[in-house]
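coordinates only, sequence not included:
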């Protein structure tokens, strides 16, 4: 009876481990692209970054505005200091003065250009935020699939261990099996229950992380129609290097900031030129009306904005050095992500084409030896644990492959548009 039970258990367990663990539930659900679009539309932090673009556009409007004229009005009575026979009766006087500054065209052009460069920098910053969020969503989606696949595997193992425990208990009660076997079975059930509980909690944590990133746009019990085995298709490394220099948001942002810094230098240097105001004044009292016009010129004789110019030059040097370093660093990040992807791809190929198959073959050999009485149940169970570990490593390698591809897409700002 004991051997019949063990043989039935091993056949069922081998069938379970020999199949691919499903990582998605039956029925419809959300694709990876759907969830990314929902997150890009609903995430509040991304909306805040989008507002920075509108602020930068408003600054262009401010920079393009012409200076307003200044109007000064003064009025008051005359006070007599001599007899009225000499001065005549007292009267009221009033004066209106209008001042209009003539803006330096070089300053104006540089100021508007700097504001427009700020818009480009804000757009690139928004693009970077979108790419970062899309990559986070993709990684968290596949982490959710990984955790769910591991939870399903551990749940099935727990159910099988429970069935073993029940049957061994019957064998112990009938005297066919020593009580030591039941103690072993109890230990296996408790270990499997602990792994199952941890896997379920990790799955729920991954689900909550996705709900957080999508700002609650996903329903609480959502389903994902994707698999850890989804194909990863990317251009060649050389093509990615060429593409990166023209599409990476951080490089584009730093280039816009560099342009803005250079325009700020032009603005500060142009500010050294004399500034001119046109003046017009109308004066009236009881006897006279006077209209006068003139110019007010501010001459930079003592201070020629040397501090502001030097600060602008230093800021431009800072941006240039940052841009050069980030170009180098981003290319290294691309190569690192590419190597990680290739390593993960080779691990997937090794597990799918070699390690898992060898573990399955080892299990079949152990089963045959058990049927012939040459091996005990513990040896077969140990072989089964090796197969389970191999399949867990396969799921982890598939997840690492998807994560590396997500990092490459983040660097190249490749994501589904909103």
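Nice, thanks for sending it over. Please read all numbers here as calculations on a predicted model, not as lab measurements.

every contact and neighbour count from this point should use C-alpha atoms.
OK.

show me the contacts for the residue nearest to the spatial centre of the chain.
Among the residues of the chain, the one closest to the centroid is residue 132, at 1.9 Å (Cα atoms, centre = their mean). Contact analysis of residue 132 by Cα atoms under 8 Å, 6 or more residues apart in numbering lists residue 410.

next secondary structure after the helix or strand containing it?
Element membership for residue 132, per DSSP states H and E: helix 105-173. For helix 105-173, the following helix or strand on the C-terminal side (DSSP H and E) is helix 179-213.

here comes the other one, which I'd like you to weigh against the first:
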């Protein structure tokens, strides 16, 4: 998933926030003013003419507490963006794992469908031989040929599902897998670990989504402080040198704006509202995360129980039913319909077992996603 362009976008956001840190730490630039012109004393007895000059230098000075709050807000913005990158990466990994297991399921179904087709074709040959020998009616051959056709259609559909799943997985990897990649892996067999309670506590404290919103709240707090400190205006120190006709002077001064009519009321109210919005989002995300963990735990336990039922009961019964039906059919004690029904039940059971394996693996991925442990 490292090739996915979504990660590059999130990395760009981090770099943008890092630029905000540089801007937040910058000092106000000074200004320099220079004026020159001709001057003449308007005295008929003198008629003095000189070049007049004026130099001035101004340096704004920002209130230290405001600058500090702005720097802290920018730093929290970087940390929030970094947590956002972790959140996006977590989502991509979870999506890639689900698509991986979907492809495994599609390939497993394709294999089972191919085996079912082979079995039905073998039965069709036996039926053809019996029809040719006059041991059974031609109608039996028609029925088995229909079963063969349906099995071929199911196999073609299963192969199409595999191609779709392969494309979806390669898309998440931004095409890095290529078109002819080989899938290696297996479905998960285990349940969650014994330290799940401790893992849940860590997830609620360190999940990327929670961390991102916590940093946004920290940023909102610093921004609120910054707006409050802005009520104290910046001061500007200045110095000058002036020479005109008949006079030369040098001096300095200070410029202090007076917040008489407006004291940042709107900006402070907006920053406070933003803080409350982030607080609400953080609480909502915390509650949703707890709910998601509980639901995925239940989903995992249900999937594990379903897989166990197939493994310990349904599979053995379906295979035994097919074995008995095959032996009975060979000895003429079971009809073609009974054999095909047994084969169909076995295929459906194997299909259900593969789906149960996928459900267990997918449930585990969803739980890991909720816990942030992928």
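Arrived safely, thanks for sending. Fair warning: this is a prediction, and the values are worked out from it, not measured in the lab.

please state their TM-score.
The TM-score (TM-score structural alignment, normalised by the length of structure 2) is 0.93; 374 aligned residues with a Cα RMSD of 2.0 Å.

the helix holding residue 132 of structure 1 vs structure 2, average offset?
With mean Cα distance after the TM-score superposition for structure 1, helix 105-173 of structure 1 departs from structure 2 by a mean of 1.4 Å once superposed.

and that helix with helix 179-213, angle?
On the basis of axes from the mean of the first three to the mean of the last three Cα atoms, to 10 degrees, helix 105-173 of structure 1 is oriented at 160 degrees to helix 179-213.

tell me, stretch 203-216 of structure 1 lands on which residues of structure 2?
Taken onto structure 2 by TM-score structural alignment, stretch 203-216 of structure 1 occupies residues 162-175 there.

what does the matching stretch rub up against?
Stretch 162-175 of structure 2 is contacted from outside by 1-5, 92, 95-96, 99-100, 102-103, 106-107, 110, 176-179, using Cα under 8 Å, 6+ apart.

before we move on, what about stretch 342-359 of structure 2?
101-102, 105, 108-109, 112-113, 116, 187-189, 303, 306-307, 310-311, 314-315, 318-319, 321-322, 325.

rerun at 6 Å
Stretch 342-359 of structure 2 has contacts (Cα atoms under 6 Å, 6 or more residues apart in numbering) with 303, 307, 310, 318, 322.

of the residues you listed, buried ones?
Among the contacts of stretch 342-359 of structure 2, those classed as buried by 16 or more other Cα atoms under 10 Å are 303, 307, 310, 318, 322.

want to try CSV for the contacts of stretch 342-359 of structure 2, with distance to residue 222 of structure 2 and secondary structure as columns?
Output for the contacts of stretch 342-359 of structure 2, formatted as CSV (distance: Cα to Cα, whole Å; DSSP: H, G, I helix; E, B strand; the rest coil):
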residue, distance to residue 222 of structure 2, secondary structure
303, 46, helix
307, 52, helix
310, 57, helix
318, 66, helix
322, 71, helix
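
the nearest residue to residue 259 of structure 1 once chain neighbours are set aside - how many residues pack around it?
Distances taken as Cα to Cα, 6 or more residues apart in numbering put residue 117 closest to residue 259 of structure 1, at 6.5 Å, once the chain neighbours are dropped. Using other Cα atoms under 10 Å, the number of residues around residue 117 of structure 1 comes to 23.

quick one: map residue 117 of structure 1 onto structure 2.
With TM-score structural alignment as the criterion, residue 117 of structure 1 matches residue 76.

so its match makes contact with residue 219?
Yes: the pair residue 76 of structure 2 / residue 219 is scored as a contact, 5.1 Å apart, by Cα atoms under 6 Å.

can you tell me the closest non-neighbouring residue to the corresponding residue of structure 1 for residue 96 of structure 2?
Superposed on structure 1 with TM-score structural alignment, residue 96 of structure 2 falls opposite residue 137. Nearest non-adjacent residue to residue 137 of structure 1, counting by Cα to Cα, 6+ apart: residue 36, 6.1 Å away.

how about the secondary structure of the one you found?
The local conformation at residue 36 of structure 1, judged by DSSP: H, G, I helix; E, B strand; the rest coil, is helix.

do you know how far it is from residue 411 of structure 1?
Separation of residue 36 of structure 1 from residue 411 of structure 1 (Cα to Cα, to the nearest Å): 16 Å.

same question, residue 343 of structure 1
19 Å.

the more surrounded of the two?
residue 411 (24 against 16).

need the contact list for that one.
Contacts of residue 411 of structure 1 (Cα under 6 Å, 6+ apart): residue 248.

hmm, 10 Å instead?
Counting by Cα atoms under 10 Å, 6 or more residues apart in numbering, residue 411 of structure 1 makes contact with 128, 131-132, 135, 240, 243-244, 247-250, 330-331, 333-334, 337.

strands - which of those residues land there?
Using DSSP state E to define strands, no part of the contacts of residue 411 of structure 1 is located there.

does residue 59 of structure 1 touch residue 116 like I think?
Yes: checked against Cα atoms under 10 Å, the pair residue 59 of structure 1 and residue 116 is within contact range at 8.4 Å.

what about the two, which has more around it?
Legend: neighbour count by other Cα under 10 Å for residue 59 of structure 1 and residue 116, higher for residue 116 (21 against 18).

ok, the more buried one to residue 248 of structure 1 distance?
For residue 116 of structure 1 relative to residue 248 of structure 1 (Cα to Cα), the value is 19 Å.

next: residue 3 of structure 1.
64 Å.

same check on residue 137 of structure 1?
19 Å.

chain center to stretch 284-301 of structure 1: distance?
Remark: stretch 284-301 of structure 1 is offset 60 Å from the chain centroid, using Cα atoms, centre = their mean, to the nearest Å.

oh, I was asking about stretch 243-262 of structure 1
18 Å.

so it aligns onto which residues of structure 2?
Using TM-score structural alignment, stretch 243-262 of structure 1 lines up with residues 202-221 of structure 2.

ok, residue 137 and residue 248 of structure 1, which is more surrounded?
The residue with more neighbours, out of residue 137 of structure 1 and residue 248, is residue 137; 26 against 22, by other Cα under 10 Å.

surely the residue nearest to residue 259 of structure 1 is in contact with residue 53?
No: in this structure residue 117 of structure 1 lies outside contact range of residue 53 using Cα under 10 Å: 11.4 Å.
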